[in-house]
Structures are given as structure tokens and as C-alpha cells.
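*Asks:* Sequence plus the predicted model coming up.
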Amino acid sequence: MSIEQRRVALVDLLDRLLAGGVVIGGDLTLSIADVDLVRVDLKALISSVSAEVPSPWGRPL
């Protein structure tokens, strides 16, 4: 069965993405008359956390 013909539920897709982790990135620029006023660079790592995979930041103090 090819990928185009397979149907995957949204919940299953989110479960697969969170199990492996997802990196999301983007740029947002607000400008007026071709003058950049504000630039925001967004980067996020989304992943599930379990007892087998500890947090990279360690335990809070």
C-alpha cells in the first residue's frame, strides 16, 4: 500500500511525532513601507517525556 493511499488518524500521527520529537521553526517580520520594525525568530522542540527518557534540564532545585 503506497503512502498516498494510507489513511492515518490525527491522534496516531501526533503520537508518532511526539514519540520521536518534532522541531518547529519559523520567522516573523513586521514591516511598514519595506522597513522592518520587529523580527521574531521562533524555534521549538516538542517531545514526550517518560521515566526512560529523563528531562535534559535535570531535576529542579
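*Replies:* That came in fine, so what should we check first?

*Asks:* alpha carbons only for contacts and neighbour counts from here, please
*Replies:* Noted.

*Asks:* In space, what's closest to L45 - neighbours in sequence excluded?
*Replies:* Computed as C-alpha to C-alpha, 6 or more residues apart in numbering, the closest residue to L45 that is not its neighbour in sequence is V23, at 4.6 Å.

*Asks:* The one you found against L17, yeah?
*Replies:* No: in this structure, V23 is not within contact of L17 by C-alpha atoms under 8 Å, at 9.9 Å.

*Asks:* higher neighbour count, those two?
*Replies:* Between V23 and L17, L17 has the larger neighbour count (other C-alpha atoms under 10 Å), namely 15 against 10.

*Asks:* take the one below as the second:
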Amino acid sequence: MAEENGLAGRQVALIDLLDRLLSGGAVLTGDIVLSIADVDLVHINLRAVIHSVTADEPGPW
């Protein structure tokens, strides 16, 4: 049976994975809810954008 994904049987170094992730960018989202006895006390929405910063594309700051 042939592999449908080219990366399925291949080992990828962590640095190569991070380089590919940062060059294209990534968006991470998540929700945290703290509750006691089914009463929501704190609701936190998290959103983060991860992207590499180079001399050609400086950061927004």
C-alpha cells in the first residue's frame, strides 16, 4: 500500500521543522475556562502569531 503523504515514512529534523514553520508562520489559538461546581469563573481566549523576523521583513516594533 503506497503512502499518501510524502512525509509519513520520512524522519524530519526538528530544526528543519521549525524553519519551515517559522518561514510560513503559524497561528496558535486556545481557550481556558476555570470553573468550580459547573460555574465558570474565568474564561481566557489565547491567540498568538508566530513568524520569523529577518532584515528584509523587520518586526512591527
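*Replies:* Cool, got the structure. Since we're looking at a predicted model, the values are computed, not measured.

*Asks:* Going by residue numbers, what spans are helices in the first structure?
*Replies:* Here the first structure has its helices, by DSSP state H, at 10-20.

*Asks:* number of nearby residues for the counterpart of G30 of the second structure in the first structure?
*Replies:* The alignment partner of G30 of the second structure in the first structure, by TM-score structural alignment, is G26. Here the number of neighbours of G26 of the first structure (other C-alpha under 10 Å) works out to 9.

*Asks:* Under the alignment, what does I15 of the second structure map to in the first structure?
*Replies:* In the first structure, I15 of the second structure lands on V11 (TM-score structural alignment).

*Asks:* And the strands in the first structure?
*Replies:* 22-32, 35-46 (DSSP state E).

*Asks:* any chance of these in TSV, with distance to V53 of the first structure too?
*Replies:* Converted to TSV, the strands of the first structure look like this (distance: least, C-alpha to C-alpha, whole Å):
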stretch	distance to V53 of the first structure
strand 22-32	15
strand 35-46	14
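
*Asks:* on that earlier part again, would you mind measuring from the residue nearest to L45 of the first structure to V38 of the first structure?
*Replies:* Using C-alpha to C-alpha, to the nearest Å, V23 of the first structure is found at 23 Å from V38 of the first structure.

*Asks:* D27 of the first structure now?
*Replies:* D27 of the first structure is 11 Å from V38 of the first structure, by C-alpha to C-alpha.

*Asks:* next one: D12 of the first structure
*Replies:* For D12 of the first structure, the distance to V38 of the first structure (C-alpha to C-alpha) stands at 37 Å.
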